[in-house]
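1. from the sequence below, what's the structure:
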Amino acid sequence: MTDCLFCRIIAGELPSKQRHSSDLVIAIEDIAPQAPLHLLILPREHIGSAADLRDTPAHAALLARMHAVAAELANEAGYGDRGWRLVSNVGVEG
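-> Predicted coordinates:
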């Protein structure tokens, strides 16, 4: 068993409210939302931090998919024309 909370959620060891699931990413509802629509777009591959991403085709495809899923879910929720925010937290203070 891993200590990574998100890996445990992805593995189904911990409950979550999934809004999207694909080969590269899942999207879940945040358990303490700070906005009317607050989702976490998580890579299925364990990546400890956005600072660990590299300029590789695989990571470029992953980021593109994460952004596409965020846009799709925002549009489905009616935020497409109103605007929405996409945030990456990096490190302890991020």
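
2. could you use CA atoms for every contact and neighbour count after this?
-> Fine.

3. how many residues are close by Cys7?
-> Neighbours of Cys7 under the rule other CA atoms under 10 Å: 19.

4. just to check, it is in contact with His46?
-> Yes: here Cys7 lies in contact with His46, judged by CA atoms under 8 Å, at a distance of 6.6 Å.

5. spatially central residue in this protein, please.
-> Averaging the C-alpha coordinates of the chain gives a centre point, and the residue nearest to it by CA atoms, centre = their mean is Ile41 (1.2 Å).

6. pretty sure that residue contacts Ala64?
-> No: applying CA under 8 Å, one finds Ile41 not in contact with Ala64, separated by 11.7 Å.

7. would you do the same for the sequence below? I want to compare the two.
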Amino acid sequence: MTDSRSDCLFCKIVTGEVPAEVVREGERTLAFRDINPQAPTHVLIVPREHYPDVASAGAAGVGVVDEIAREAREVARAEGIAESGYRLVFNTGPGAGQTVFHVHGHLLGGRGLQWPPG
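-> As a prediction, the model looks like this:
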């Protein structure tokens, strides 16, 4: 696990060092397609600022989690899944499946999503 900004894949995507299929750019966020999609729509929404996980982003008290949720709504509208429904998932820690330690929301939709998820 790394939370070093210089080693962070998503920080490198935000700065353009690593290419990604960007679907939406906000002032504080970037949304791009997941390279291993788990649904017809699978977009990652990340803040431009580095936080290792959603818990640390929420604890910072700067509204970044709210911003990710707002951007998810806009991406869902653009992708045509806002009306049928979508899921926004945050994995926090290795035990939950987090593999990149830069907070990111997984926006999933375009198919039925069962519960419980995993």
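
8. and the longest helix that structure 1 contains, what does it pack against?
-> In structure 1, taking DSSP state H as the definition, the longest helix is helix 57-76. Secondary-structure packing of helix 57-76 of structure 1 (3 or more CA pairs under 8 Å, 6 or more residues apart in numbering; DSSP states H and E): strand 25-29, strand 39-43.

9. how distant is it from the center of its chain?
-> Mean-position distance between helix 57-76 of structure 1 and its chain equals 9 Å (CA atoms, centre = their mean, to the nearest Å).

10. list the buried residues for it?
-> Within helix 57-76 of structure 1, the residues that qualify as buried are 62-63, 65-66, 69-71, 73-74, counting by 16 or more other CA atoms under 10 Å.

11. against Ala35 of structure 1, how distant is Gly12 of structure 1?
-> Taking CA to CA, to the nearest Å as the measure, Gly12 of structure 1 falls 25 Å from Ala35 of structure 1.

12. ok, now Ile26 of structure 1?
-> On the measure of CA to CA, Ile26 of structure 1 and Ala35 of structure 1 end up 19 Å apart.

13. between those two, which is the more surrounded one?
-> Set Ile26 of structure 1 next to Ala35 and count neighbours by other CA under 10 Å: Ile26 wins out with 19 against 9.

14. map the more buried one across to structure 2 for me.
-> Aligning on TM-score structural alignment places Ile26 of structure 1 opposite Leu30 in structure 2.

15. list the contacts for its match?
-> Contact partners of Leu30 of structure 2, counting by CA atoms under 8 Å, 6 or more residues apart in numbering, are 14, 22, 24, 45-48.
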